[in-house]
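Asks: structure of the sequence below:
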Amino acid sequence: MTRTYRRLALAALLLALVVVSLGAYVRLSDAGLGCPDWPGCYGQLVGVPDEAHEIHAAEHRFGQPVEAPKAWKEMIHRYAAGLLGLAILALAVLAWRERGRRSPWLEVLLLAVVAGQALLGMLTVTRLLKPVIVTSHLLGGMSTLALLAVLVLRDMATRRAQAKVLPGGLRLLAALALLALFIQIALGGWVSSNYAAAICADFPTCQGSWWPEMDAHHAFTLDRELGATANGALLSGAALTAIHWTHRLFAGLVLVLAGGFGLRLLVRAETRVYGQCLLTALLLQIGLGIANVLLQLPLALAVAHNTGAALLLCATLAATFRVFQRSEARQPYPAAGFTRHFQAVR
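Replies: You can find the predicted model right below:
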């Protein structure tokens, strides 16, 4: 792969991490509806209304006051996401031009995910922060980050010697840890999109109990509006508690699987650095989660918790990619011997 492609893929990966963090910042600072329209803001594709006549016209047209600080947060996020989309489009074009040497379908898939992200971004605004759409948008961002990480890891693997085959049990543990982490990220997105993070202000208990009152039925009904049940009634505190407590309980499973995976990597010389990175990211993420509960969700820590999830995903994905690498294929001994004999006869 060309040097241009490699640099662009790495730049896109870093930009995706920035976009994920900006998205969390916009959501957690209540700026998700800072712009009532899409893709522009109060009818403007560049900037937000700041002159008196622009503000008056925007408020008359959209029927709500212009909050410039929130609007700028949302637009900066959109500009960064747009730039990321262009970078991914360029990657797809470069890969398609070199399709004779390798398949470009991963880049094409990535482009499709980004297109879906744009649609979800629009629906997030037009459907007034409906939780299932907001959570899907977050998962789309994480999926974009993960696919870009795979592109970078794949390119790194092609430029170095094939790695030693690792035990099948380690590969199974890697797959389980990665799956559990993705589910946990989805649960975390559900907590955030339902504003349920502050419902439990103590740790390790919740509301002073190991098993607080919960309403799982309304908590995990997907087709409903923000803060409401499917019937339109106010979403209860018990439902918010169920959302938060489920996320916290599942974090224990992630700790066991991802932690066990990291420890297994740590004892092997060829995977030790992967284990160190994974365990560091895991411990950091757990610490940020506990701090957010005890300090009641300060904005900086809440955004850091989202960024930490992205970093943990990348660390787990890199370790999983390494574990699934295989050494160069070798022929069974009889076949190899037959080949050598045939060449000698010739």
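Asks: C-alpha only now, for contacts and for neighbours.
Replies: OK.
Asks: and stretch 25-40, end to end?
Replies: For stretch 25-40, the separation between the terminal residues is 19 Å (CA to CA, to the nearest Å).
Asks: to compare against the first, here's the next sequence to fold:
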Amino acid sequence: MPKTLNPLQLVADRWQPSARFVERAALACVVMSVIIVVTGGAVRLTQSGLGCPTWPTCTEDSLTPTPAMGINGVIEFTNRMLTYVLCAVVGVAIVAARARAPRRRSLTRLGWAQFWIVASNGIIGGITVLTGLNPYIVAAHFLAATSLLTVATIMWLRTREGDDEPRDVVARPVRQLGWVLVVASALLIVAGTVVTGSGRHAGDASKDVHRIPLDWHEVTQLHVDFVYIVVGLTVALWFALRAVKSPEGPRRKVVELFVVIMLQGAIGYVQYFNDSPEVVVGAHMLGSCLMWIAVLRVFLSLRERGEAPVLPAPAGEHEALQTAAASSR
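Replies: The predicted structure is shown next:
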């Protein structure tokens, strides 16, 4: 009975990507994950959430927007098409991680996790349209996109390290403080989705879109409270890292996180005191992504997993390198 051939194995037999290519492919997934969040925000902020009033087609009779739908239909449909670009980028990352030798199953699993999140979020996006921009589904749509960004960021950072068992580079209480920072930051993002769901940018101006029945100002205050908590935890973590004389890497990443939080906070205040102008809200969504990436970088820097594995050189090549090194002495 003929042996079943795995298409990914066939690619691996004929193509050996460099470690740099795999890392850049993973980074491209991070970039596309941010782009899909920002463009999704643009759909809502331009009142184009129902630019295509149904799903998976744009109208009952057309896959693409019609001229009568105007710019809103184009914006909504373009955001849908970007999902396919995202799938293509994730596909390249999966193939590159699978073809790279020695094979690292952890990277391919992270790649496939991204694929299934994209597919699931596409369905959630369709439900969002079919439910007339239900704010709870919209929030789930954004949180799923944040989950994609999380997995993409982890994959990118994992391409730069090995597969050894994680070893803490700081004392356990400091590592636990890092966990608390991650949880607080996640709650901050969730609170931000509630602010969005109760705020004035419903996503479509042509219909009476349901909003979360909460006082927007009170929810915003809760969101700000979480900002203060995250800032306090970030400062506390920096002092803790200095106290235990941690490596320079984690301390530098904490400083980078603090800068991102300060910039994001400034954007948030401008947004609040100017009645949430669309451009500023879009910048705030971008800042949310950058802050979450910075948080993950801080957390993962508190442990190490050795050097990234490399493919041993063939015997003949190894001998040639030794001869060249000896002749250069």
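Asks: and residue 29 of the second structure, how close does it get to residue 176 of the second structure?
Replies: Using CA to CA, residue 29 of the second structure is found at 29 Å from residue 176 of the second structure.
Asks: quick one: which of those two has more around it?
Replies: Counted by other CA atoms under 10 Å, residue 29 of the second structure and residue 176 do not tie: residue 29 has more neighbours, with 29 against 13.
Asks: that one corresponds to which position in the first structure?
Replies: Aligning on TM-score structural alignment places residue 29 of the second structure opposite residue 12 in the first structure.
Asks: what's the match for residue 237 of the second structure in the first structure?
Replies: Aligned partner of residue 237 of the second structure by TM-score structural alignment: residue 261.
Asks: isn't that match right up against residue 177?
Replies: Yes: contact criterion CA atoms under 8 Å: residue 261 of the first structure and residue 177 qualify, at 7.1 Å.
Asks: the match of residue 29 of the second structure in helix, strand or coil?
Replies: Counting by DSSP: H, G, I helix; E, B strand; the rest coil, the backbone at residue 12 of the first structure sits in helix.
Asks: now do the strands in the stretch 151-300 of the second structure.
Replies: Using DSSP state E, counting those that start in this stretch, the strands of the stretch 151-300 of the second structure run over 167-168.
Asks: can you pull out the helices in it?
Replies: Taking DSSP state H, counting those that start in this stretch as the test, the helices found in the stretch 151-300 of the second structure are 172-198, 216-243, 248-273, 278-300.
Asks: distance to residue 34 of the second structure added to those helices, as a markdown table?
Replies: Listed next are the helices of the stretch 151-300 of the second structure as a markdown table, based on distance: least, CA to CA, whole Å:
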| stretch | distance to residue 34 of the second structure |
| --- | --- |
| helix 172-198 | 14 |
| helix 216-243 | 21 |
| helix 248-273 | 15 |
| helix 278-300 | 6 |
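Asks: deepest of the ones you listed, which one?
Replies: Comparing the helices of the stretch 151-300 of the second structure by mean neighbour count (mean count of other CA atoms under 10 Å), helix 278-300 comes out on top with a mean of 20.
Asks: where does the very next helix or strand once past it end up in the first structure?
Replies: Using DSSP states H and E, the next helix or strand after helix 278-300 of the second structure towards the C-terminus is strand 303-304. Counting by TM-score structural alignment, strand 303-304 of the second structure pairs with residues 324-325 of the first structure.
Asks: what about residue 197 of the first structure, distance to residue 94 of the first structure?
Replies: In terms of CA to CA, residue 197 of the first structure sits 42 Å off from residue 94 of the first structure.
Asks: more crowded one of those two?
Replies: Using other CA under 10 Å as the criterion, residue 197 of the first structure and residue 94 rank with residue 197 on top: 24 against 17.
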